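K.L.:
sequence? don't have it. structure:
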């Protein structure tokens, strides 16, 4: 059997070539080292450090409260765990919204301190100017439209976007503003299938679906959704490939039982002193119980 060819580093040109060939792009929201290591060696195209990780790892109930420093910590972990996938950072709430200067500064910090290669910025046409500033500063950006968790009050909650012709047209306008700002790619989160399909057909850049059907140029999913690690809510668009919660419950229950019954650690997991060293130690420490145990063992052996 021929050896599998060595994997090449994914770049924006790689993604553009995939779009041209009609080959789907895989994008995974990852935020811990081990997930990055496994996904990267399996061939994931894009590893996106999602602010959703702040909910899974740190217990935030919304991405809005996830801090810049928390996203930075996750971004550094992904950098350590990946070699080939394109490293993307989901810029957190209020990190690029205030001004062009703030947007450039914070994007630059992710590049400088976490070795990030591209950013992801969620919003609409009103955020395009600040996104354009990041791009002009030399940091590529994936635009993010549709359900944007930072704007839930405005959108009326986690409701699919683009179900009416009017709303679909607004999303198209947002997408075109992102493209005009220089975005190299676009993520459609829980828009209707038709919105993502139209954008994939009409925009020259890769369009990625997050709950927006399978006719875009690629698909994004949150890694914890694959394993049901956010029990509080399972989005309609997510597919649980393996439910790790029952497995975790079983393992932790068995561990607790073994500890209570003094079955763990057992002989296979325990290190002992050599007999002569133990006897010397017990004498020096005047550990009478252990000395009696040694004597008793010697009598039984004799």
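P.N.:
Great, that's in hand. The shown structure was predicted, so the numbers you read here are calculated from the model rather than taken from an experiment.

K.L.:
Could you use CA atoms for every contact and neighbour count after this?
P.N.:
OK.

K.L.:
can you map out the helices along the stretch 201-302 of the chain?
P.N.:
223-227, 244-260, 275-285, 288-301 (DSSP state H, counting those that start in this stretch).

K.L.:
can I get these in JSON lines with mean neighbour count and distance to residue 24?
P.N.:
Shown next, in JSON lines, are those (neighbours: other C-alpha atoms under 10 Å; distance: least, C-alpha to C-alpha, whole Å):
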{"stretch": "helix 223-227", "mean neighbour count": "20", "distance to residue 24": "18"}
{"stretch": "helix 244-260", "mean neighbour count": "12", "distance to residue 24": "27"}
{"stretch": "helix 275-285", "mean neighbour count": "12", "distance to residue 24": "63"}
{"stretch": "helix 288-301", "mean neighbour count": "11", "distance to residue 24": "67"}
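
K.L.:
In CSV, list these along with distance to residue 165.
P.N.:
As requested, the helices of the stretch 201-302 of the chain are arranged in CSV below (distance: least, C-alpha to C-alpha, whole Å):
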stretch, distance to residue 165
helix 223-227, 30
helix 244-260, 40
helix 275-285, 81
helix 288-301, 82
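
K.L.:
Of all those helices, which one is nearest residue 102?
P.N.:
Among those, helix 223-227 comes nearest to residue 102, with 29.4 Å by C-alpha to C-alpha.

K.L.:
Might you calculate how far that closest one sits from the centre of the chain?
P.N.:
9 Å (C-alpha atoms, centre = their mean, to the nearest Å).

K.L.:
Show me what it is in contact with.
P.N.:
Helix 223-227 is contacted from outside by 28-30, 35, 56, 230, 234, 238-245, using C-alpha atoms under 8 Å, 6 or more residues apart in numbering.

K.L.:
Filter those down to the buried ones and hand me the ChimeraX line.
P.N.:
Buried members of the contacts of helix 223-227, defined by 16 or more other C-alpha atoms under 10 Å, are picked up in ChimeraX with:
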select :28,29,30,35
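
K.L.:
Considering the contacts of helix 223-227, which is situated nearest to residue 76?
P.N.:
Nearest member of the contacts of helix 223-227 to residue 76, counting by C-alpha to C-alpha, is residue 30, at 11.5 Å.

K.L.:
One more to weigh against that first structure:
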């Protein structure tokens, strides 16, 4: 456990730091990262010694409370901020709420703007799902030497912009192997083979909670089947409830509170003595 101060100036402890990542990279020690959409998922990841979680920057405070020691990368979305200053403000807010790094899929100027403030920034290369039309659809990038060379240039530009880390999405394995030999960046890979320093998986994919998972995903559980069972059980319960109300079997004696007989008689007597509201 490492003692740190957060970007917001608060003392804290982390199982993993940015410096630890570079040490692990040098030692060829693989690390794990998963998405966490809420505090429950982040807490589960921490309990199973997942190295880091990537989350929506809007959820930082609650997830940090639930998982106080795990490394958190707070992700900004492509359309979340318009200007560089807005992106910087959002990054500072997330860091002050307990994030350890910021993920930005935006352009180099925005990334550099954030990094200049001493914030650890993770960039992105390979397939950008939000820009998939530019790639001719969702596909693997870097299967040709020309595309792989373009990825190498992305790595260099990101390094110059000040990032410490890069998410590499849907890239040909061999291309990344060669590129990594020429880059100092920590690589977070998803759909890019096994050579990444940190292997990322979506929580829904690895838990078997995605109906049509991408090719690179692998399920290690069957949460979707359990959800289907829950949904079927819910429908059955609603049907039985409606039928019981209609046939008068619910509410029944077991679920109804009754007055003592003597009190009921007093009530009836009192009601009989009341003057009608309208004559």
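P.N.:
Okay, I see it. Everything quoted here is computed from the prediction, not taken from an experiment.

K.L.:
returning to what we had before: wait, which of the helices of the stretch 201-302 of structure 1 is closest to residue 101 of structure 1?
P.N.:
The nearest among these, by C-alpha to C-alpha, is helix 223-227 at 32.2 Å.

K.L.:
For the residue mapped onto residue 216 of structure 2 from structure 1, grab the count of nearby residues.
P.N.:
Here residue 216 of structure 2 is matched to residue 237 in structure 1, going by TM-score structural alignment. Residues near residue 237 of structure 1, counting by other C-alpha atoms under 10 Å, number 14.

K.L.:
wait, isn't residue 237 of structure 1 in contact with residue 211?
P.N.:
Yes. If you go by C-alpha atoms under 8 Å, residue 237 of structure 1 and residue 211 touch, sitting 4.7 Å apart.

K.L.:
overlap in contacts of these two?
P.N.:
residue 190.

K.L.:
what does residue 117 of structure 1 align to in structure 2?
P.N.:
Match for residue 117 of structure 1 (TM-score structural alignment): residue 100.

K.L.:
which residues does the nearest residue to its match once chain neighbours are set aside contact?
P.N.:
Nearest residue to residue 100 of structure 2, sequence neighbours excluded (C-alpha to C-alpha, 6 or more residues apart in numbering): residue 72, at 5.3 Å. Counting by C-alpha under 8 Å, 6+ apart, residue 72 of structure 2 touches 52-55, 64, 98-101.

K.L.:
how much space is there between the aligned residue in structure 1 for residue 72 of structure 2 and residue 163 of structure 1?
P.N.:
Structural alignment (TM-score structural alignment) places residue 72 of structure 2 against residue 87 in structure 1. Distance of residue 87 of structure 1 to residue 163 of structure 1, computed by C-alpha to C-alpha, to the nearest Å: 32 Å.

K.L.:
Ok, residue 28 of structure 1 next?
P.N.:
26 Å.

K.L.:
Structure 1: which residue goes with residue 20 of structure 2?
P.N.:
Aligned partner of residue 20 of structure 2 by TM-score structural alignment: residue 14.

K.L.:
How much space separates its match from residue 37 of structure 1?
P.N.:
When residue 14 of structure 1 is compared with residue 37 of structure 1 (using C-alpha to C-alpha), they lie 20 Å apart.

K.L.:
now do residue 248 of structure 1
P.N.:
21 Å.

K.L.:
cool, and residue 272 of structure 1?
P.N.:
Counting by C-alpha to C-alpha - residue 272 of structure 1 and residue 37 of structure 1 are separated by 36 Å.

K.L.:
Validate this expectation: residue 157 of structure 1 resides in a helix.
P.N.:
No. If the criterion is DSSP: H, G, I helix; E, B strand; the rest coil, then residue 157 of structure 1 is coil and not within a helix.

K.L.:
That one corresponds to which position in structure 2?
P.N.:
That one, residue 157 of structure 1, aligns with residue 137 by TM-score structural alignment.

K.L.:
and that match, how many neighbours does it have?
P.N.:
Applying other C-alpha under 10 Å, I find that residue 137 of structure 2 has 12 neighbouring residues.

K.L.:
And what about the aligned residue in structure 2 for residue 107 of structure 1, helix, strand or coil?
P.N.:
Matched to structure 2 by TM-score structural alignment, residue 107 of structure 1 sits across from residue 91. Following three-state DSSP, residue 91 of structure 2 is assigned to helix.

K.L.:
Confirm for me that residue 141 of structure 1 is in contact with residue 185.
P.N.:
Yes. If you go by C-alpha under 8 Å, residue 141 of structure 1 and residue 185 touch, sitting 7.2 Å apart.
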